[in-house]
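J.: no sequence for this one, just the structure:
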């Protein structure tokens, strides 16, 4: 359930920042496949999938892509940090210094 809520929040966040073309990556294959599917989702979380797809259609281009967890290490570490934090932190230009090493290893 957390993965589908994160995908929905990513779409909402993209709209809030006026991003019109986005690629949202996730490591839960089942969720990504449901978001990519053209038909309705009839799972327990299907209403969130359907709402996320509706919101994604409001963007010029929104793609959902599956990546293995080890291929998305920075996002995984950021999500872990967000789950432990009481406040919402947004980094637009600079990452926290302790995650810069993870970012550099993802880039290379």
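T.: Thanks, I have the structure now. Quick caveat, the model's predicted, so the values are computed rather than measured.
J.: contacts and neighbour counts: CA atoms only from here.
T.: Will do.
J.: Residue 103 contacts residue 74, doesn't it?
T.: Yes - assessed by CA atoms under 8 Å, residue 103 is found in contact with residue 74 at 5.9 Å.
J.: Alongside the first one, take a look at this:
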């Protein structure tokens, strides 16, 4: 049976994977949203004193490859796509796509975009 990790460490690991993906795609300007307010606070302070510190150190290093990167907290209900992807990752291995998103999140993407347009 695999080792269970806490939600905070899982969020940090997901952030690292996302930063690595953005870096591999050659993205230079990046806005990272997460529903983990504690994670945003610590990464914006630049000093992490938690069990996830080694993961954050990797994140800081990857961030040096971007022209601009910022981290912001967002409410979970305003990013249902991320929530659904995290839910699916429990049973299906995560994947990467650069063109067409999987069918199970297309309607959620449209909903999230509609929320952004309202702001």
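T.: On my side now, so go ahead. Everything quoted here is computed from the prediction, not taken from an experiment.
J.: And the TM-score between them?
T.: Laid over one another, the chains give 0.88 as their TM-score (TM-score structural alignment, normalised by the length of the first structure), with 106 aligned residues with a CA RMSD of 1.4 Å.
J.: still on that earlier bit, more crowded one of residue 103 and residue 74 of the first structure?
T.: residue 74 (19 against 16; other CA atoms under 10 Å).
J.: For residue 20 of the first structure, see how far away the more buried one is.
T.: Between residue 74 of the first structure and residue 20 of the first structure the distance is 23 Å, computed by CA to CA, to the nearest Å.
J.: Tell me the residue in the second structure aligned with residue 54 of the first structure.
T.: Counting by TM-score structural alignment, residue 54 of the first structure corresponds to residue 61 in the second structure.
J.: Residue 92 of the first structure now?
T.: Aligned partner of residue 92 of the first structure by TM-score structural alignment: residue 98.
J.: Quick one: residues contacting the residue nearest in space to the middle of the second structure.
T.: By CA atoms, centre = their mean, the mean C-alpha position of the second structure lies nearest to residue 15, the distance being 4.2 Å. Contact analysis of residue 15 of the second structure by CA atoms under 8 Å, 6 or more residues apart in numbering lists residue 59.
J.: What is the aligned counterpart of it in the first structure?
T.: Using TM-score structural alignment, residue 15 of the second structure pairs with residue 7 in the first structure.
J.: In a helix, that match, correct?
T.: Yes - remark: residue 7 of the first structure belongs to a helix, assigned using DSSP: H, G, I helix; E, B strand; the rest coil.
J.: Check the spacing between it and residue 97 of the first structure real quick.
T.: In terms of CA to CA, residue 7 of the first structure sits 25 Å off from residue 97 of the first structure.
J.: Thanks a lot, see you next time.
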